[in-house]
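In: Next one to model:
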Amino acid sequence: MPTNNIELIKALDKIRLGNLYVHNDELPDINFSSESLKTRKVYLVETLASINALVDRGTMLLYGGHGGGKTTLAKYLGQVFHQLSKDSIENCILRGHPQLTEEKILGSLDIAQLTGAKELSENASGEKKVDVIWNDFVDSQWKIIDEINRLSPYAQNILLSLLAESSVKYHNEPKRLGNFTLFATMNPKDDTNSNWDMSLPFKDRFAVALPITMPDYESLSTIGREKDKSNKLDNLASYLDNFDLRKAQEEVRELKYSEEAELLINIIISSYRICDRISKESNDKITVENGLCTKPSECHYYQVNKVCNKIINPLSVRVKEDLYRYGKALAWFLGDSEVELKHIKALAPFMIWHRSSLSKIFKKEISESRFDAGVFSLNIELESTREIIEMICSEFEGLFPLLQTFEKVKMGKLTTAEFKEFTQRIKDDRNNFLVTKKEIIPILEQSYLPVYNEITTFNNRIERTNDIQELNKIKYELTDRYDIPNRQFLADIIEKKRRKIGSQSLPPHVFKLSFKDLNLIVAKECFELEQIIKSKFNSNFNPTYNKTEVLSDLGEGEFNLSMERLNEGSGESSLRFVFQGKEDHPIFIFLKKHNVG
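Out: The predicted model follows:
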């Protein structure tokens, strides 16, 4: 169970007690597991903002009116998590403006080289080039985009690769970014005609979106009374002085999922996509608002308790990946030992509402029903998404046993008789689930039934052996077995088992090599390492500082090999390699020979 979360919560409490930033909305149905935090409330804004820093490449959109504390929150947390000064934080901010150019976003060419006052640099191919001086916003691990809706479509496109691929390019000079946390703030449209709509693909790059309301009456009683607020702001960098963010992120990545939570994520993504009559992802002309769901008699699934007739756009695969990552971060933040249903239910609305679109009729019904009950929605998109998630979770309760059994089918855990019984049971009319009708039943009958005995044989062989060579043999046999529907699933099991066996039997060896001229030395002495580096970096061998690069994985190859660039000061740097494999391997021999630390 995570323990460092307590240290983080205490730092957040200091901010709250200092009246620097206060929002009292709570995350529903969520509590801390740590004994010392049992009575502590789980505040919505600080929780979602904090877990955005606990994942790799966290991206969050804060939406709300002017003066609601959106940028302030991002600045404070940057000082706390990265021990940054107020001035350093200001350098991390990209302020939205319609006239923002590529140079103001990314960087500029070295003026000294352009004027001849300084020699040109050489690239890996020996060609002369002008260096790019990257802006602090690009280099910083903590990034803030203020008023992002004031960025033109041109500026949004420049940022798209940063958000999507963690890389940027300026004057043909690519730059791979290390791990970062990014917050973007967005105000409602004003009357200055300087706001731009954000495209759905651009919004899809933000994992979390949170509408920020103004502080409530209780909070307002403390705001503005602080006589010496600047002193507290100067101390923010010391609030988490001994907190290791990288270690916390590693702990987050290592957290496991309950079977229910993992399957719920899959069902949420599927429920947004599946339709009994059309492929939503490949048709934008016929929608639930335009001919698809206008006549209830034409579709068996046009029902009040079904979500398919309420969803216009399906979700991207990124939503699955983001829910998986942020689910772990929320569990860690709360002190839980694994990700459970409650974590996914709590997070899903905030990770989906801005990345899809729902039927206007459905949103109107939600708004009117709440209005009649005296409840006034602040954000109908978010509130409607909450309802969709509730409906999916309600159906999931009856669907879960069938999904559990289907997982056993993929693992070859059922006998032939049990498999045949399941294929009949799942077709029962009482199991009125769209995902079973459209996707599970067809694959059971068409793909699994003809080869199920062979699937059980493959799974038994994988389960019985602890020999890496035998696992390699099984994986090779699966390579051209296109008739095995769970071939990729079996390959994943083999990779995980290889990784586990290798990790237990092969000790890790740590080496430190000087970065200077290393690529030239590798090219002369170690062909195997040269090929790996070339495939990872192409011709631009310039690893990002303090970012662990996985060069080889025991799950797929003969050894584990990771690399991290370290700053040694005075312009010098080194590379820290961790090798886990046989000691007679050429890469191990090379690393040992050139080890300087």
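
In: from here on, contacts and neighbour counts on C-alpha atoms
Out: Will do.

In: Relative to Glu338, how far out is Glu254?
Out: 10 Å (C-alpha to C-alpha, to the nearest Å).

In: between those two, who's got more neighbours?
Out: Glu338 (20 against 11; other C-alpha atoms under 10 Å).

In: who are the neighbours in contact with that one?
Out: 255-258, 328, 331 (C-alpha atoms under 8 Å, 6 or more residues apart in numbering).

In: of all those, which comes closest to Asn4?
Out: Ala331 (12.4 Å; C-alpha to C-alpha).

In: one more to put side by side:
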Amino acid sequence: MEIWYYVNKISINKEVNNFIHAIIRDFTLCVRVDKGSSENLKPGTGLCSGCHFNTNQNICNKIESILSVRVAKDLLRYSKALTWLLNLEKIDINLVKTIAPYVISHRVKFTTRELEKSPYWGNPYAFSKSILDIIQKRFINRADCYQIAERFRDGESKSDDLTTLKNYQKNDLIVKYDLIPFVNSINNKKYPKIAQKIKEAAKNGEIEVLASVRNDLLENIDFPNRAYLINLCNQELYKQTVSDYIFKYVNNKEIWADIVSEIPKLDKPLKEAFMRRQTKQIRTEDLLIEINVTGTNDDSLVNIQISGGSEALRLRKIIEQLDYIQREE
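Out: Predicted coordinates:
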């Protein structure tokens, strides 16, 4: 359990996130049908006949079934684990690609004709590796499109960006069905202003502004790309307030009392978090606490991580006045 606590702390960058997304979507997208709900129309039954995307360098014509959302979670989880095990500083797409055949090959049905060709001879693991080579190549070729989408996401698009994307969509299903619809959804006057406000607040360390924008977005459920902006606020608040501490289990009642005397609403969740060996998150509107109890013996270690807005800063000040808790750098 303690190992997974440290594994889960490994961060993921945009390139890795986009690559995992590309894997899932390349195994899923089809210009003609929704493969997730189509039972009879499959590449193996003539679905791809005459299709513009029916080429050797496309993935859609080689896949009979789609990948579930769980595969994306597993790819990220196991990539983080391997990164930690190898003592690497960060995940990269080559590491994800190494993990992917083990995660994917037994979860998807390939077209028999493609799978049984030389040199695969029906081996789904070998065929998965070949598919992932194609996905990585297409992912690299799509790099400009991801940059364009990111500029729109950050409220900094250029005048010719949308035209460039439309040129790519002719031969790329991810651009056609994911990136262009996303860009169209945020290509308005309001979105760039909010995105820029978040960026400036993050740059200037304005925690109260970030918290305020996030809270407004939580209320405005119709705002485009709302989940991303809320997450961006949370990430920036995390970066500027995150603090890690460690103490011995014997002191759990003392820390509970010291915190609750200042922040009473944490009474019950803190008690529950300290009850047994577990990792537990406590969330409020302006605070995230992650507690990892490695055991319930007096000498067992307890990790506690704090992040959020002004309430996180308040809690950090309380904790740093306690003699029996140490800050982890």
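
In: TM between them?
Out: Scored by TM-score structural alignment, normalised by the length of structure 2, the superposition of the two chains gives a TM-score of 0.78; 317 aligned residues with a C-alpha RMSD of 4.0 Å.

In: and the contacts of Glu338 of structure 1, which are buried?
Out: 255, 257, 328, 331 (16 or more other C-alpha atoms under 10 Å).

In: burial of the closest residue to the second one other than its chain neighbours, as a residue count?
Out: Read that as Tyr257 of structure 1. Nearest residue to Tyr257 of structure 1, sequence neighbours excluded (C-alpha to C-alpha, 6 or more residues apart in numbering): Val339, at 4.7 Å. Other residues lying near Val339 of structure 1 total 24 when counted by other C-alpha under 10 Å.

In: Now do the same for Val339 of structure 1: its match in structure 2.
Out: Aligned counterpart of Val339 of structure 1 in structure 2: Ile91 (TM-score structural alignment).

In: try Thr405 of structure 1
Out: Superposed on structure 2 with TM-score structural alignment, Thr405 of structure 1 falls opposite Ile148.

In: right, and the secondary structure at Asp244 of structure 2 would be what?
Out: Secondary structure assignment for Asp244 of structure 2 (DSSP: H, G, I helix; E, B strand; the rest coil): strand.

In: Correction: the previous question concerned Arg32 of structure 2.
Out: Three-state call for Arg32 of structure 2 (three-state DSSP): coil.

In: Quick check: the helix or strand hosting the match of Thr405 of structure 1 compared with structure 1, mean distance?
Out: Assigned by DSSP states H and E, Ile148 of structure 2 belongs to helix 143-153. By mean C-alpha distance after the TM-score superposition for structure 1, the fitted helix 143-153 of structure 2 averages 1.7 Å away from its aligned residues in structure 1.

In: on that earlier part again, wait, the residue nearest to Tyr257 of structure 1 sits on Tyr324?
Out: No. Val339 of structure 1 sits out of contact with Tyr324 when judged by C-alpha atoms under 8 Å, with a separation of 9.1 Å.

In: counterpart of Phe110 of structure 2 in structure 1?
Out: Aligned partner of Phe110 of structure 2 by TM-score structural alignment: Leu358.

In: Which residues are in contact with Ile389 of structure 1?
Out: 268, 345, 348-349.

In: what would the residues you listed look like in JSON lines with distance to Ile51 of structure 1?
Out: Shown next, in JSON lines, are the contacts of Ile389 of structure 1 (distance: C-alpha to C-alpha, whole Å):
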{"residue": "Ile268", "distance to Ile51 of structure 1": "21"}
{"residue": "Lys345", "distance to Ile51 of structure 1": "16"}
{"residue": "Ala348", "distance to Ile51 of structure 1": "14"}
{"residue": "Pro349", "distance to Ile51 of structure 1": "15"}
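
In: Please name the residues that touch the match of Phe110 of structure 2.
Out: 310-313, 381, 384.

In: From Phe422 of structure 1, how far off is the residue lying closest to it once chain neighbours are set aside?
Out: Take Leu358 of structure 1 and drop its neighbours on the chain: the residue closest to it by C-alpha to C-alpha, 6+ apart is Ile311, 4.6 Å away. Distance from Ile311 of structure 1 to Phe422 of structure 1, counting by C-alpha to C-alpha: 30 Å.

In: In terms of neighbours, single out the busier of those two.
Out: Per other C-alpha under 10 Å, whichever of Ile311 of structure 1 and Phe422 has more neighbours is Ile311, with 25 against 18.

In: which residue lines up with the more buried one in structure 2?
Out: Checking TM-score structural alignment: Ile311 of structure 1 goes with Ile63.

In: residue contacts, that match?
Out: So Ile63 of structure 2 contacts 27, 43, 108-111 (C-alpha under 8 Å, 6+ apart).

In: Now the buried members of those residues.
Out: 27, 43, 108-111.

In: Looking at these, spot the one nearest Val209 of structure 2.
Out: Nearest member of these to Val209 of structure 2, counting by C-alpha to C-alpha, is Phe27, at 40.6 Å.

In: And that closest one, what's its match in structure 1?
Out: Using TM-score structural alignment as the criterion, Phe27 of structure 2 maps onto Tyr272 of structure 1.

In: from the contacts of Ile63 of structure 2, which single one is nearest Val242 of structure 2?
Out: Distance to Val242 of structure 2 across the contacts of Ile63 of structure 2 (C-alpha to C-alpha) is lowest for Phe27, with 36.8 Å.

In: which ones are touching that closest one?
Out: Counted by C-alpha under 8 Å, 6+ apart, Phe27 of structure 2 has contacts 59-60, 63, 65-67.

In: if you set the cut-off to 6 Å instead, what comes out?
Out: Ile66 (C-alpha atoms under 6 Å, 6 or more residues apart in numbering).

In: Map Thr385 of structure 1 across to structure 2 for me.
Out: So Thr385 of structure 1 corresponds to Ser128, using TM-score structural alignment.

In: those strands in the stretch 201-329 of structure 2, which residues are they?
Out: Listed in chain order, the strands of the stretch 201-329 of structure 2 (DSSP state E, counting those that start in this stretch) span 243-248, 278-284, 287-293, 301-308, 326-328.

In: So for Lys189 of structure 2, which of these sits nearest?
Out: strand 301-308 (28.9 Å).

In: In structure 2, what residue corresponds to Pro442 of structure 1?
Out: That one, Pro442 of structure 1, aligns with Pro181 by TM-score structural alignment.

In: Helix or strand for its match, just tell me which one.
Out: With DSSP H and E as the test, Pro181 of structure 2 turns up in helix 180-186.

In: Average offset of that helix relative to structure 1?
Out: Counting by mean C-alpha distance after the TM-score superposition for structure 1, helix 180-186 of structure 2 comes out at 2.8 Å.
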